[in-house]
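> heads up, no residue letters with this:
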């Protein structure tokens, strides 16, 4: 059973019992739902049994249920993104000029997020929902890459450290 659901069930159960102890005239009923889960209620229904409480009145401390509150705190999550290939100052020897770029997003890639690749300071293509890119016909020489993680509004959540790589291609003029 999910921990959050279990805690919530226990809080509800304690609330029902503490209310019943404080006001003994209120009846409590128990039954199993279609999934076989015990359900406690103050409303009778077919198949429910009345619960008899023999405990004295108890004053129970209030329970902090704030951990059960679901808050959409994506702004508080510290995302990071890194380029895993190519590595820093790697020389790529490919006469077609092909480079495969891959990145890693932490803690995880969420729906609505996208990744934008920048080569030599210029956006390469459109943002996409994957951190894998294929560059074609990259010129000879030194190049820099940066990945940026964007939210659904296009705001930058994280940027990678720049990676420098060197493309080595056979030259028509000078040969290898």
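Received the coordinates, thanks. What you see is a predicted model; the values in this text were computed from it and never measured.

> only C-alpha atoms from now on, for both contacts and neighbour counts.
OK.

> could you tell me the end-to-end distance of stretch 158-172?
40 Å (C-alpha to C-alpha, to the nearest Å).

> ok, and what's touching the top strand by length along the chain?
The residue-count maximum for a strand in the chain (DSSP state E) belongs to strand 141-150. With contacts defined as C-alpha atoms under 8 Å, 6 or more residues apart in numbering, strand 141-150 is touched by 81-83, 103, 105, 113-121, 156-168.

> moving C-terminal of it, what's the next helix or strand?
strand 156-159 (DSSP states H and E).

> may I see the buried residues of that next one?
In terms of neighbour count (16 or more other C-alpha atoms under 10 Å), strand 156-159 has its buried residues at 157-159.

> packing partners for it?
strand 80-85, strand 141-150 (3 or more C-alpha pairs under 8 Å, 6 or more residues apart in numbering; DSSP states H and E).

> second structure follows, compare the two:
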């Protein structure tokens, strides 16, 4: 069956249920178009419809429990915080050679950090600094290559409440193959002294 026919059939099933189980008839015209009606005088054949399946909703208490357990994994929004993300640098940012591997990571958090909660930053899966309350973290002298940043929000017991999505950071550094820094204004294409 094509999509419009299926859609029409589903609509008619719902209408049939709303009409209290009245009979439904199917007719096919000379061009092969199928139509449905509740009028037997149009010469259609009766259609038997199966009852609609109904699944009861989960109680509200189990929904809250499931959301709380997801928060502990850091994959779902915390009920305590609406926003927790790495605001800077943007994902897939490249630090040019002139930055010497230094970057300021800024976390966005709303509402403000609650009493007893702390923030920590992970660089390539390793903790960069002990948990603290400051939402700005300075990273210095990062090695050349690709790095993944992720922040964690910790409760008063040190348990992870939430994790940010990972941010990829590309760091360019001068090398022995390129000793001059093309981004430094005083190099003018000449080797560093």
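Yep, that arrived. Predicted model only: the values in this text are computed from it and were never measured.

> the longest strand of the first structure aligns to what range in the second structure?
Mapping strand 141-150 of the first structure onto the second structure (TM-score structural alignment) gives residues 145-154.

> quick one: residues contacting residue 100 of the second structure.
So residue 100 of the second structure contacts 140-142, 172-173 (C-alpha under 8 Å, 6+ apart).

> per the alignment, it corresponds to what in the first structure?
Per TM-score structural alignment, residue 100 of the second structure is aligned with residue 96.

> likewise for residue 132 of the second structure?
By TM-score structural alignment, residue 132 of the second structure lines up with residue 128.

> list the contacts of that match.
Contacts of residue 128 of the first structure by C-alpha under 8 Å, 6+ apart are 114-116.

> which of those tops the neighbour count?
With neighbours set by other C-alpha atoms under 10 Å, the maximum within these is found at residue 115, which has 27 neighbours.

> can you find the partner of that one in the second structure?
So, by TM-score structural alignment, residue 115 of the first structure is matched to residue 119.

> what about its match, helix or strand, and which?
Assigned by DSSP H and E, residue 119 of the second structure falls in strand 118-123.

> the following helix or strand past that strand vs the first structure, average distance?
The helix or strand immediately downstream of strand 118-123 of the second structure is strand 126-127, counting by DSSP H and E. Average distance, strand 126-127 of the second structure versus aligned residues of the first structure after superposition (mean C-alpha distance after the TM-score superposition for the first structure): 0.5 Å.

> hmm, who's touching strand 126-127 of the second structure?
By C-alpha under 8 Å, 6+ apart, the list of residues contacting strand 126-127 of the second structure reads 120-121.

> and the next helix or strand after it, how far out from the chain's middle?
Next in sequence after strand 126-127 of the second structure, counting helices and strands by DSSP H and E, comes strand 136-139. Taking C-alpha atoms, centre = their mean, to the nearest Å, one finds the center of strand 136-139 of the second structure at 25 Å from the center of the full chain.

> what residues of strand 136-139 of the second structure count as buried?
136-137.

> before we move on, what about stretch 98-110 of the first structure?
98-99, 101-105, 109.

> in the helix or strand containing residue 17 of the second structure, what counts as buried?
Using DSSP H and E, residue 17 of the second structure falls within helix 3-18. Neighbour-count burial for helix 3-18 of the second structure flags 9, 12-13, 16 (criterion: 16+ other C-alpha under 10 Å).
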